[in-house]
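Colleague: My questions are about this predicted structure, shown below with the sequence.
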Amino acid sequence: MAFGGFNQGGGQSPMNEINMVPLIDVMLVLLIVFMITAPLLTHGVKIDLPSASSEPNVEKPETVTLAMDADGRLFWNDLPIEESELESRLALAATAKPQPELHLRADRETRYQRIAEVMSAAREAGVEKMGFITVPAQ
C-alpha cells in the first residue's frame, strides 16, 4: 500500500521549502480588493462654499542692505556710513516694527573676520533676521 512500509532506511526527507502558492493567492486577492476600493476612497462630498473677496493684509517688512567692500568700508542701503554709525543704525533697525531683514553683501576679497564682526554687532543690537546676498554663477 501507499501508506508506508516497515523499512526504516529508504524514506523521504521532510520538505524544507516554503510553499509560496497560498501566499501568492492571498496577495492577488488583496490586490484586487484594493483596486476596487481605492477609487471609492477619493470620492468627496460636493458642497457650495460661500465666497469672500477679502484678502489678508500681509505687511512685508522692509529690507536693509549692509554692504562691505574689500577695504572694510560699510554701505547702508548703498550709502556710505562710518563705523561709529553702524551700532546706532542696527539698534534703530532692531527696534522698528516690523523688524526689517538685514541683507549682508560682502566683496569677494572681504576678510571673513570683518563679516563675523558685523554679524556679531547685528546680533548684539537685536536683529533677528539676517541673510547673505550672493551673485549667482553664470
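Modeller: Perfect, I can see it now.
Colleague: contacts, neighbours, all on C-alpha from now
Modeller: OK.
Colleague: neighbours around L66, how many?
Modeller: 23 (other C-alpha atoms under 10 Å).
Colleague: what about it, distance to E59?
Modeller: Distance from L66 to E59, counting by C-alpha to C-alpha, to the nearest Å: 22 Å.
Colleague: Got another one to weigh against that:
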Amino acid sequence: MALSFARPDSAGGNTPQDAPMADMNTTPLIDVMLVLLIMFIITIPIQTHSVGIDLPQTPKELLPPPIDTVKNRVGIDAQGVIRWNGAAVDRLTLRRYLAASLRLTVEPELQFQPDAAARYVVVDEVLADIRRAGVKKLGFIGNERYASF
C-alpha cells in the first residue's frame, strides 16, 4: 500500500491541485487475488468415474491362443439392448448367466462387443456387472478397426 503526498508550495499552503494524493495502490491486491484464484482452480479435484478392468498385455509377435470350445459373447446394440450369445436379456438375467458360467470347472472366455452408437451408461453398467461377477477371462471384440491409429 503506497501513499503519495504533494509538496507544499513556497508560501507554505496547499492549493486544491497541490492537495495530498491519498489513492491506494490496488495492483498488489489484484496480484494476490489472481494468485489465490489460480491456486483454487488447481486444487479442485478432477471428477472421474471409471471401472477398472485389467486386460492382458500380449506382444504382437505371439500367435493368438487356440480357439476355445466354449465362449460366451455379451453384446450391446445401439438401442441399449443387452444380448447374451445373440439372445436379448436384461441385466438380472445377465448376472445369473455370468454366475452360472463361473461355476463351470473351466471358466469360459467372455467376449464383450458393444456397438459404437451404444450409450456409455449402459456399457459402463454392464462392465460393472461383469467385474462384480468376478470374470477373469474377458476380451473386447470389434476393436480391430482402430488398430491403425
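Modeller: That came in fine, so what should we check first? This one's a predicted model, so the numbers in the text were calculated from it and none came from an experiment.
Colleague: Tell me which helix or strand the equivalent of T105 of the second structure over in the first structure sits in.
Modeller: Following TM-score structural alignment, the counterpart assigned to T105 of the second structure within the first structure is K97. When secondary structure is defined by DSSP states H and E, K97 of the first structure falls outside every helix and strand.
Colleague: try the one 5 residues further on
Modeller: L102 of the first structure is located in strand 101-106, with elements delineated by DSSP H and E.
Colleague: And the contacts of that strand?
Modeller: 61-70, 115, 127-134 (C-alpha atoms under 8 Å, 6 or more residues apart in numbering).
Colleague: what about L90 of the first structure, how many neighbours?
Modeller: Counted with other C-alpha under 10 Å, residues neighbouring L90 of the first structure total 22.
Colleague: let me fix that: V118 of the first structure
Modeller: Other residues lying near V118 of the first structure total 20 when counted by other C-alpha under 10 Å.
Colleague: That one corresponds to which position in the second structure?
Modeller: By TM-score structural alignment, V118 of the first structure lines up with V126 in the second structure.
Colleague: That match against L92, yeah?
Modeller: No - the criterion here is C-alpha atoms under 8 Å, and V126 of the second structure misses it with L92 at 10.5 Å.
Colleague: helix, strand or coil for the residue positioned nearest the centre of the first structure?
Modeller: When C-alpha atoms, centre = their mean is applied to the first structure, the residue found nearest the centroid is G131 (16.4 Å). Assigned with DSSP: H, G, I helix; E, B strand; the rest coil, G131 of the first structure falls in the strand class.
Colleague: With adjacent residues omitted, what lies nearest to the aligned residue in the second structure for it?
Modeller: Under the alignment (TM-score structural alignment), G131 of the first structure maps onto G139 of the second structure. With sequence-adjacent residues excluded and distances taken as C-alpha to C-alpha, 6 or more residues apart in numbering, G139 of the second structure is closest to Q111, at 4.8 Å.
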